[in-house]
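> Sequence below, structure please.
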Amino acid sequence: MEIFKSVIQVLNVLSALVVIVLVLLQHGKGADMGAAFGGGSAGSLFGATGSANFLSRATAVGATIFFCTLLALVKIDTNVVATSGGGVMSDVVKTAPATTSGQVPAVPVDQGKQNSIPD
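Sure thing, here's the model as predicted:
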């Protein structure tokens, strides 16, 4: 199981690097205007319009691989234990112990008169 997890981690890192490189290789929407006025980037390796389609599709494939490997790592690392009625904080929150007598302590009668303003 650890070998399988390691392979998925390597694929996850490689796909993240591929997505980063592909995003940095793509030109922005404003780069076409510079090419129209004599910029040298119009004649790229993939052609004027072919590079956008190739790079955007390769980025989509890389991102899909990245998210699939990420979800696989989460599924592998999550140890789900079936508990009845338990939530996220079920192990942390403890209930207060019940009082043994069940009686409420008596409040002095003249406590309310101490805070009153004299006439």
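> okay, CA-based contacts and neighbour counts for the rest of this
OK.
> For the strand or helix carrying Asn12, name the packing helices and strands.
In the assignment (DSSP states H and E), Asn12 maps to helix 2-25. Applying 3 or more C-alpha pairs under 8 Å, 6 or more residues apart in numbering; DSSP states H and E, one finds that helix 2-25 contacts helix 50-77.
> So which residue is smack in the middle of this protein?
Leu70 (10.3 Å; C-alpha atoms, centre = their mean).
> here's the other one to compare against:
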Amino acid sequence: MSIAKIFILCIQFLSALGVIGLVLLQQGKGAEMGAAFGSGSAGSLFGVTGSANFLSRATAALATVFFICTLALSFLGAHHAQNAAGALGAMKPSPGAATPAAEQERAPSAGSDVPE
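Predicted coordinates for the structure are as follows:
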């Protein structure tokens, strides 16, 4: 596997873990982040806008990184030359084997038992 694929895969893994963690940290509507820390002063922890705005923006940013990595991996994985005839078109006969068309085109020898 190329270094670019490994790097993108690591970023995708870390962003997936980050999204999972941030979603689990978020509280439902009506619940404050201060309840999770045991006090009511959560405004000083994340600023004036509160924890919901910070967590939702961080989740959206990591989700965007995850989807970009997914698209990049799918592009890198599917970017290879394909035969127009499919898998059967790629098969080549062995050099010692004669094809049926070549056998029909050969004229029988003069001393053969095959009638004409």
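> Next, the TM-score between them, please.
Aligned and superposed, the two chains score 0.59 in TM-score terms (TM-score structural alignment, normalised by the length of the second structure); 83 aligned residues with a C-alpha RMSD of 3.0 Å.
> who touches the residue nearest to the centre of the first structure in this structure?
Residues near Leu70 of the first structure by C-alpha atoms under 8 Å, 6 or more residues apart in numbering: Asn12.
> Tell me the spacing between it and Ser6 of the first structure.
To Ser6 of the first structure, Leu70 of the first structure is 12 Å away according to C-alpha to C-alpha, to the nearest Å.
> related to what we said a few turns ago, which positions in the helix holding Asn12 of the first structure come out as buried?
With burial defined by 16 or more other C-alpha atoms under 10 Å, the residues of helix 2-25 of the first structure counted as buried are 8-9, 11-12, 15-16, 18-19, 22.
> ditto for stretch 29-49 of the second structure
32-34, 42.
> Which one of these is nearest to Ala85 of the second structure?
Proximity to Ala85 of the second structure was ranked across those by C-alpha to C-alpha; first place goes to Met33, at 59.6 Å.
> Helix, strand or coil: sort out Val92 of the first structure for me.
Using DSSP: H, G, I helix; E, B strand; the rest coil, the structure places Val92 of the first structure in coil.
> and the following helix or strand past the helix holding Asn12 of the first structure, how far out from the chain's middle?
As assigned by DSSP H and E, the chain's next helix or strand after helix 2-25 of the first structure is helix 31-36. How far helix 31-36 of the first structure lies from its chain's middle: 36 Å, per C-alpha atoms, centre = their mean, to the nearest Å.
> contact partners of helix 31-36 of the first structure?
41-42.
> What separation do you get for Glu2 of the first structure and Thr78 of the first structure?
For Glu2 of the first structure relative to Thr78 of the first structure (C-alpha to C-alpha), the value is 14 Å.
> now the angle from the helix holding Asn12 of the first structure to helix 50-77?
If you take axes from the mean of the first three to the mean of the last three C-alpha atoms, to 10 degrees, helix 2-25 of the first structure sits at 150 degrees to helix 50-77.
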